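A.B. asks: Could you look at this predicted model? Sequence included:
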Amino acid sequence: MQTPPEIPIRLFLTQPHECGYYPERQARSLVLDPASPHLAHAYPNAINLGFRRSSHQIYRPHCAGCNACTPTRIVVERFRPDRSQRRCAARNADLDVHVAPAAFSEERFALYVRYLAARHGDSPMANPAREDFESFLVGSWNRTIFIELREAARLVAVAVTDVLPQGCSAMYTFFDPELAARGLGTCAILQQIAFAARSGLPFVYLGYWIDGHPKMDYKRRFAAMQVLRNGSWQDLA
């Protein structure tokens, strides 16, 4: 695997804003210059340093007095599903899996709107426009795929996945809120791991994990997990 070249790029610090995980706290982020023409080249190095992509921005939490957000990744060749994950895979074995370039479609957008209304009905995200979908999920400079899950041709889940030289980044997943019993979020991660394995990519980056936070506990259940601590990737004990 060839190491991406180092490219000078400006770094900005956002203003304080409400933390998405602890509302009583203030959060800030380091953001690579969103106007830089070198974002695509910087992205592989940045993700190894704990950054993530959101829309057109590459960011990393940088909060005063708090370092709870811990970058995570799965070592693909060492991953073995546990019993619960095997059951999830069996429960969804009837679904067809299709990998497509990231792009807008009315079918995908309708599913996205339903998902946000069910999961984030009281937030500004709940009423997205087409431009919001394209900006957040498709982007302009990144290589992104949609791993689609279909039940008898009906779209039921989309795993939005950035493809990098060293692995996949699980950027976002949305699914039919009426099919919660299927465990489509877990199924999507399993499909991303399978795609990375087929593509010879060593890692799947799962974003940030917060020890003890109920919304983040599912990430700990994936075997072969590594976390970025003190500047180096370490196995999560």
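C.D. replies: Yep, that arrived.
A.B. asks: going forward, measure contacts between C-alpha atoms and count neighbours the same way
C.D. replies: OK.
A.B. asks: any idea which element the residue sitting nearest the centre point of the chain lies in?
C.D. replies: Residue closest to the average C-alpha location in the chain (C-alpha atoms, centre = their mean): residue 171, at 2.4 Å. Assigned by DSSP states H and E, residue 171 falls within strand 167-175.
A.B. asks: other SSEs contacting the next helix or strand after that strand?
C.D. replies: Counting by DSSP H and E, the next helix or strand C-terminal to strand 167-175 is helix 184-199. Contacts defined by 3 or more C-alpha pairs under 8 Å, 6 or more residues apart in numbering; DSSP states H and E place helix 184-199 against helix 83-91, strand 144-151, strand 154-164, strand 167-175, strand 203-209.
A.B. asks: now those in CSV, with distance to residue 124?
C.D. replies: Converted to CSV, the helices and strands packed on helix 184-199 look like this (distance: least, C-alpha to C-alpha, whole Å):
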stretch, distance to residue 124
helix 83-91, 32
strand 144-151, 24
strand 154-164, 20
strand 167-175, 17
strand 203-209, 22
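A.B. asks: ok, second structure coming up, stack it against the first:
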Amino acid sequence: MTRHLIDQPQFYLTAPQACPYLEGEHERKIFTYLVGQDAPHLNDLLSVGGFRRSQTIAYRPACEGCQACLSVRVVVPQFRFSRNQTRVLKRNADLIGIIKPAEATSEQYALFQRYLQSRHGDGGMVEMAMQDYAAMVEETHIDTFLIEYRLRDADSGITGTSKGDLIGVALTDRLNDATSMVYSFFRPDLDHRSLGTFFILDHIRRAMAEGLSHVYLGYWVKNSQKMAYKTRFKPLEFLGNDGWEILD
């Protein structure tokens, strides 16, 4: 059965705004809408082209005179866990990741606000109300799911799930041959666990089990300390002028 071609999407350009990653710079984004039955296929195509999803919008940077933001993805079949990454996995062996539908809960929102207040207290997201969080999670026309990370309870070995304390949440998109990490948050008082690193490693581990090709990590900015952690997941590809290349 031949799949019909998707309608040509309409693209729009945002007005310049202050860049959140490079001081003194301004950003613009090109975006389109991901709605209707063709949204999953369109999202697959745009993800390969360096776009990211936020609710029903796919966007990518379109800044004049700057190409610092590079879309990056982990090459799953070639990935090998380093010693330090193996230690992070062992350190969090008492957590269990439970796949859930993309449905917001008050428990998630409380943790989300706790995370923002601690890590991003001066950012705009800290003003998000419960309905804003619900929109971030639930407004999607593609295959989106949550992974709730909880402390194992006495029955986890039998049930494969847990009613233990909620430690973190990852909002993730499923693509044709990959997953894309949209947003994640976690308890800010557990720095010793390296939870941000653990969530990425867990997504890579799940992608390996499913035989997927990539895990998309969003954008990497060379001179931004906020983005430096992404280079630890090698081999890492970036989207350059000549297509996807290995980041050296």
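C.D. replies: Okay, I see it. Everything numeric here is computed off the predicted structure, so don't read it as measured data.
A.B. asks: Which one, of the helices and strands packed on helix 184-199 of the first structure, ends up nearest to residue 39 of the first structure?
C.D. replies: Among these, the nearest to residue 39 of the first structure by C-alpha to C-alpha is strand 154-164 (12.5 Å).
A.B. asks: re earlier: trace the residue nearest to the centre of the first structure over to the second structure, please.
C.D. replies: Matched to the second structure by TM-score structural alignment, residue 171 of the first structure sits across from residue 182.
A.B. asks: correct me, but its match touches residue 173?
C.D. replies: Yes. Contact criterion C-alpha atoms under 8 Å: residue 182 of the second structure and residue 173 qualify, at 6.9 Å.
A.B. asks: excluding its backbone neighbours, what's nearest residue 166 of the second structure?
C.D. replies: Sequence neighbours aside, residue 150 is the residue nearest to residue 166 of the second structure in space, at 4.6 Å (criterion: C-alpha to C-alpha, 6 or more residues apart in numbering).
A.B. asks: Kindly report the same for residue 85 of the first structure.
C.D. replies: Spatially, and ignoring its direct neighbours in sequence, residue 85 of the first structure is nearest to residue 186 (7.3 Å; C-alpha to C-alpha, 6+ apart).
A.B. asks: re the thing from before, list the residues that contact the residue nearest to the centre of the first structure.
C.D. replies: In this structure, residue 171 of the first structure makes contact with 53-54, 159-162, 206-207, judged by C-alpha atoms under 8 Å, 6 or more residues apart in numbering.
A.B. asks: swap in residue 123 of the first structure?
C.D. replies: So residue 123 of the first structure contacts nothing (C-alpha under 8 Å, 6+ apart).
A.B. asks: if I look at it, how far off is residue 59 of the first structure?
C.D. replies: When C-alpha to C-alpha, to the nearest Å is the yardstick, residue 123 of the first structure and residue 59 of the first structure sit 21 Å from each other.
A.B. asks: cool, and residue 12 of the first structure?
C.D. replies: To residue 59 of the first structure, residue 12 of the first structure is 9 Å away according to C-alpha to C-alpha.
A.B. asks: More neighbours: which of these two?
C.D. replies: Legend: neighbour count by other C-alpha atoms under 10 Å for residue 12 of the first structure and residue 59, higher for residue 59 (24 against 13).
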